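Asks: Structure for this input, please:
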Amino acid sequence: MIERIDIGTRMSRIVKHNGVAYLCGQVGEGATVAEQTRDCLARVEALLEKAGSSPSQILQAIIWLADMDDFAEMNAVWDGWVPEGAAPARACGEARLARDVLRVEIIITAAY
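Replies: Next up is the predicted model:
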């Protein structure tokens, strides 16, 4: 069975299937990459909770940065957020994001 949560015209914010929750890409508010990353991860946590999951159950994270020069700043926030011993498989790359003010977008797949 597939369960869709917060369904919109274009996408669902969460799709659950066979014990796996797929979150739509999350972006954050703020002037810096660190601020946007913190806000983005808070949004991820809220969606994980809604899906019946948590940061310690993340299987994979895909992170897009508008500029790879921001990699260290984003990682400083990420490293403090990921539960010790529960680091997921992760990829990070540079991409043009949906709006010019966005610096980071995070896509999460987690068990629930």
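
Asks: C-alpha from now on. contacts and neighbour counts both.
Replies: Noted.

Asks: State the distance from Ile7 to Gly93.
Replies: In this view, Ile7 and Gly93 are 28 Å apart by Cα to Cα, to the nearest Å.

Asks: Same check on Tyr112?
Replies: Using Cα to Cα, Tyr112 is found at 26 Å from Gly93.

Asks: Neighbour count: those two, which is higher?
Replies: Counting neighbours by other Cα atoms under 10 Å for Tyr112 and for Gly93 shows that Tyr112 has the greater number, 17 against 12.

Asks: Sequence B follows; please return its structure for comparison with A:
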Amino acid sequence: MTIIRLDPQDRWSEAVIHNNVIYYTSVPSNLVNDAYEQTKSALAEIDKILARANSDKTRILDATLFLVNKSDFAAMNKAWDEWVAHGDAPVRCTVHTGLMKNEYLVEIKIVAAVTV
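Replies: Modelled structure (predicted):
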């Protein structure tokens, strides 16, 4: 089985595709101090990587959202609800956690099917 690594670095790859499944962790490129905006930014990054992999948000199987502040849950959900493919929503969980970069309020990890 072939493993495809998108933009591999020494420490990590941007995404990995194996067995027609893409694995990706999105961080926001817009680091304003607002969970709604950061979530929208991270979701836009997901759209970009899925397009590169011949997939889209309707093919997301699993999503894990990492949230720094519990008080940002509603703002994160607002951005998610505006973006998610209604009727094709993945299984999802949200984890309250600290992140390695202080500016990050949210990270999103997804697993999605790709079209061959």
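
Asks: so what's the residue in the first structure that Val91 of the second structure lines up against closest to, chain neighbours aside?
Replies: For Val91 of the second structure, the aligned position in the first structure is Ala89, judged by TM-score structural alignment. Nearest residue to Ala89 of the first structure in three dimensions, chain neighbours excluded: Gln60, at 4.7 Å (Cα to Cα, 6 or more residues apart in numbering).

Asks: Quick one: residues contacting that neighbour.
Replies: Pro88, Ala89, Arg90, Ile108, Thr109, Ala110 (Cα atoms under 8 Å, 6 or more residues apart in numbering).

Asks: I'd assumed Ile58 was in contact with the fifth one.
Replies: Pointing back at Thr109 of the first structure there. Yes: in this structure Thr109 of the first structure lies within contact range of Ile58 using Cα atoms under 8 Å: 6.0 Å.

Asks: Please, where are all the strands along the second structure?
Replies: Secondary structure of the second structure by DSSP state E: the strands cover 3-8, 13-18, 21-26, 60-67, 91-96, 106-113.

Asks: I'd like those strands as TSV, with distance to Leu50 of the second structure appended.
Replies: Formatted as TSV, the strands of the second structure follow (distance: least, Cα to Cα, whole Å):
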stretch	distance to Leu50 of the second structure
strand 3-8	11
strand 13-18	10
strand 21-26	8
strand 60-67	9
strand 91-96	17
strand 106-113	8
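
Asks: Figure out which of the ones you listed is closest to Lys48 of the second structure.
Replies: Closest approach to Lys48 of the second structure among the strands of the second structure is made by strand 21-26 (10.3 Å; Cα to Cα).
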